[in-house]
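Asks: mind folding the following:
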Amino acid sequence: MTDIITEQATAAASGAAATERFRTRRHSGAADVDTRRVDTLATELITAVHDVVRRHKVTYAEYDALKAWLIQVGQDGEWPLFLDVWVEHVVEEVASENREGSKGTIEGPYYVPDAPRLPAEATLPMRDGEEGTSLLFQGRVTSVDGTPLPGAAVEIWHADNDGYYSQFAPGLPEWNLRGHVVADDQGNFKIHTMEPAPYQIPTDGSCGRLIAAAGWHAWRPAHLHLKVSAPGHQLITTQLYFQGGSHVEDDIAQAVKPELILAPTPVGDGSGNEVTYDFVLDKA
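Replies: Model prediction:
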């Protein structure tokens, strides 16, 4: 199965899937934005590009290479990947700068809504013999004043042991390692899953060509994605990483924060690892 997925999971296919998901989830939003705001942001962005051209004496050959690359990003469907890897972490930083509760970070391009609804203690959908180290991820959801939030929604999704996401790579069951867990009447949850692996973002498309040309690496550290919400409270979107894991210190997406690093410990019977992480939500 791994060999089949490796052969067929291309940047173009992944990018097209991410683009289509984005289109179905969000409208353009243009009609909701004040024209003065658009004027300010667009003018400053274009001016910043002008400054780069002047400061670095950009040549026509470099300019033409940029135009060709920008066109190819669109043809590859990789705009969601490009923006989520290199831009989203700053947008998230600004959007959440006044929060008192748990830290958030980027959503990334691989979220899919309407995952299977599961009880407070649940095992995520997975294949028989799913590879990797089993993980019990547990915790509690409270408000900033410490009040438990019964029935809080804990949406979780993550890559498998080969670094692939269901619905974005062939050969994986539709909801593999995805779930919508409903916390109990004290805000508690227990999620049985498998530890994900670090992975490279797709490198056979336009983003990969940028990475190669700049001499960067393409790796993201292993992480769990989560969206946690409750009525009357702000949704938190976050990722949780693993202490000592590869690329925690040099994540290509620059999304790691110290508060988001987990330190799992072995389960007593030696069957895997467990970790507790609590979520604190700000009032809406």
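
Asks: every contact and neighbour count from this point should use C-alpha atoms.
Replies: Fine.

Asks: just give me the longest helix of the protein.
Replies: Ranked by residue count under DSSP state H, the longest helix found in the chain is helix 35-56.

Asks: and that one, which residues are buried?
Replies: Using 16 or more other C-alpha atoms under 10 Å as the test for burial, helix 35-56 gives no buried residues.

Asks: and it, how far from the chain's centre?
Replies: Centroid separation for helix 35-56 versus its chain: 28 Å, with C-alpha atoms, centre = their mean, to the nearest Å.

Asks: quick one: contacts of that helix?
Replies: Val58 (C-alpha atoms under 8 Å, 6 or more residues apart in numbering).

Asks: mind doing that once more with 7 Å?
Replies: Residues from elsewhere that reach helix 35-56 (C-alpha atoms under 7 Å, 6 or more residues apart in numbering): none.

Asks: tell me which helix or strand comes right after it.
Replies: helix 60-76 (DSSP states H and E).

Asks: structure for this one too, so we can compare:
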Amino acid sequence: MTTTTGTEQTQTGHTATAAASGNAATAAFAQKNRDGVDSSQERVDTLATELITAVHDVVRKHKVTYAEYDALKGWLIQVGQDGEWPLFLDVWIEHVVEEVANEDREGSKGTIEGPYYVPDAPELPAEATLPMRADERGTELLFQGQVTSVGGAPLSGARIEMWHADDDGLYSQYAPDLPKWNLRGAIIADDGGNFRIRTVQPAPYQIPTDGSCGRLIAAAGWHAWRPAHLHLKVSAPGHQPITTQLYFTGDAHIEDDIASAVKPELVLEPAPSAAGRGNEVMYDFVLGPA
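Replies: A predicted model of the protein is given here:
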């Protein structure tokens, strides 16, 4: 592994297309949600009516023209054709759903899952290295900590699913030429709830900008950057699982993440590794009762 400037690699090495990654995310979401959700007619009526009414209010308030309406209609159609609905919803909507869903959660803070989670990653022991290429670029990172209950009891055998982008900002199974499980794994904590995971520190990256979401970003004059982050799902029997992301202090986009997913409690402060190579960080997970 070699150290590189993550931002430069992300800007120059992005070979995945929005359509390819979007269609993969759409297919994964469809498989995950093939059974739908059991919601009452009254609930659907309330949510749909209020959403449509909110759109009506925007049209009236801003005197939307037919040209603007037709442009919106065409853009919405293209989002579907590009397979970018998972990306659009996860970037601009999911953080509010997560906030509401977890407002009464005990223990560690969660945040959005994002569109690129893949279940059934290879299981690894409590001390492990994520699967990666022999020449994987990026600064070596040792991520270690403990999983406990809110009462402080270690959670033996807790499952820590971890995935993140490579130094080009690309995710395995959503970009070409990456090994299937690159930088993905499910680590099983030891009897004391402890884990030590070796990986590489990811780089900041832009969400795909060559599709419909990119056209919205350009039209609105926004930026497309997400700060560098690790994705995690942590679970243990009898406890409420948590989905979260962890970020790195000093990142240029901590304060203006396009996905609005950063929380102060989720920002890591890496230190030089005691082994003399790369960085290390400690972070403990506290799970509330199920």
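
Asks: sorry, back to before: now the angle between helix 60-76 and the longest helix of the first structure, please.
Replies: In terms of direction (axes from the mean of the first three to the mean of the last three C-alpha atoms, to 10 degrees), helix 35-56 of the first structure departs from helix 60-76 by 140 degrees.

Asks: trace Tyr60 of the first structure over to the second structure, please.
Replies: Matched by TM-score structural alignment, Tyr60 of the first structure corresponds to Tyr66 in the second structure.

Asks: neighbours around its match, how many?
Replies: 9 (other C-alpha atoms under 10 Å).

Asks: go on, the one 10 residues further on?
Replies: Residues lying near Leu76 of the second structure (other C-alpha under 10 Å) number 14.

Asks: residue in the first structure matching it?
Replies: By TM-score structural alignment, Leu76 of the second structure lines up with Leu70.

Asks: Ala128 of the second structure versus Glu140 of the second structure, what's the distance?
Replies: Shown here: Glu140 of the second structure relative to Ala128 of the second structure, a distance of 13 Å by C-alpha to C-alpha, to the nearest Å.

Asks: repeat that for Gly6 of the second structure.
Replies: In terms of C-alpha to C-alpha, Gly6 of the second structure sits 24 Å off from Ala128 of the second structure.

Asks: so which of the two has more stuff around it?
Replies: Between Gly6 of the second structure and Ala128, counted using other C-alpha under 10 Å, the more crowded position is Gly6 (21 against 18).

Asks: what sits closest to that one if chain neighbours are left out?
Replies: Leaving aside its chain neighbours, Gly6 of the second structure sits nearest to Ala203 (4.5 Å; criterion: C-alpha to C-alpha, 6 or more residues apart in numbering).

Asks: quick one: what's aligned to that neighbour in the first structure?
Replies: That one, Ala203 of the second structure, aligns with Ala197 by TM-score structural alignment.

Asks: residue contacts, its match?
Replies: 159-163, 222.

Asks: can you check Gly101 of the first structure too?
Replies: 144, 280-282.

Asks: map it across to the second structure for me.
Replies: Residue correspondence to the second structure (TM-score structural alignment): Gly101 of the first structure is matched to Gly107.

Asks: pull the number of nearby residues for Leu90 of the second structure.
Replies: Wrong residue type there; residue 90 of the second structure is Asp, not Leu. Residues near Asp90 of the second structure, counting by other C-alpha under 10 Å: 20.

Asks: ok, it to Ala261 of the second structure distance?
Replies: For Asp90 of the second structure, the distance to Ala261 of the second structure - C-alpha to C-alpha - is 10 Å.

Asks: over to Tyr205 of the second structure?
Replies: For Tyr205 of the second structure relative to Ala261 of the second structure (C-alpha to C-alpha), the value is 14 Å.

Asks: please apply the same query to Ala101 of the second structure.
Replies: 14 Å.

Asks: max-length strand in the first structure?
Replies: strand 134-143 (DSSP state E).

Asks: report the aligned residue range of the second structure for that one.
Replies: Under TM-score structural alignment, the match for strand 134-143 of the first structure is residues 140-149.

Asks: so between Tyr205 and Ala261 of the second structure, which is more surrounded?
Replies: Ala261 (29 against 26).

Asks: now do the contacts for the spatially most central residue of the first structure.
Replies: Closest residue to the average C-alpha location of the first structure: Gly108 at 3.2 Å, with C-alpha atoms, centre = their mean. By C-alpha under 7 Å, 6+ apart, the residues touching Gly108 of the first structure are Asp84.

Asks: then Val181 of the first structure?
Replies: 117-120, 153-155.

Asks: same question for Leu232 of the second structure.
Replies: With the criterion set at C-alpha under 7 Å, 6+ apart, Leu232 of the second structure makes contact with 160-163, 243-245.

Asks: what does it align to in the first structure?
Replies: Counting by TM-score structural alignment, Leu232 of the second structure lines up with Leu226 in the first structure.

Asks: doesn't its match belong to a helix?
Replies: No - with DSSP: H, G, I helix; E, B strand; the rest coil as the criterion, Leu226 of the first structure is assigned strand and is not in a helix.

Asks: looking for the alignment partner of Pro86 of the second structure in the first structure.
Replies: For Pro86 of the second structure, the aligned position in the first structure is Pro80, judged by TM-score structural alignment.

Asks: looks to me like that match is in a strand.
Replies: No - applying three-state DSSP, one finds Pro80 of the first structure to be helix, outside a strand.

Asks: count the residues that sit near it.
Replies: Pro80 of the first structure: 22 surrounding residues under other C-alpha under 10 Å.

Asks: quick revisit: tell me the spacing between the residue nearest to Gly6 of the second structure and Pro125 of the second structure.
Replies: Distance from Ala203 of the second structure to Pro125 of the second structure, by C-alpha to C-alpha: 26 Å.

Asks: just Trp163 of the second structure next, same as before
Replies: Relative to Pro125 of the second structure, and taking C-alpha to C-alpha, Trp163 of the second structure is found at 16 Å.

Asks: between these two, which is the more surrounded one?
Replies: Trp163 (26 against 17).
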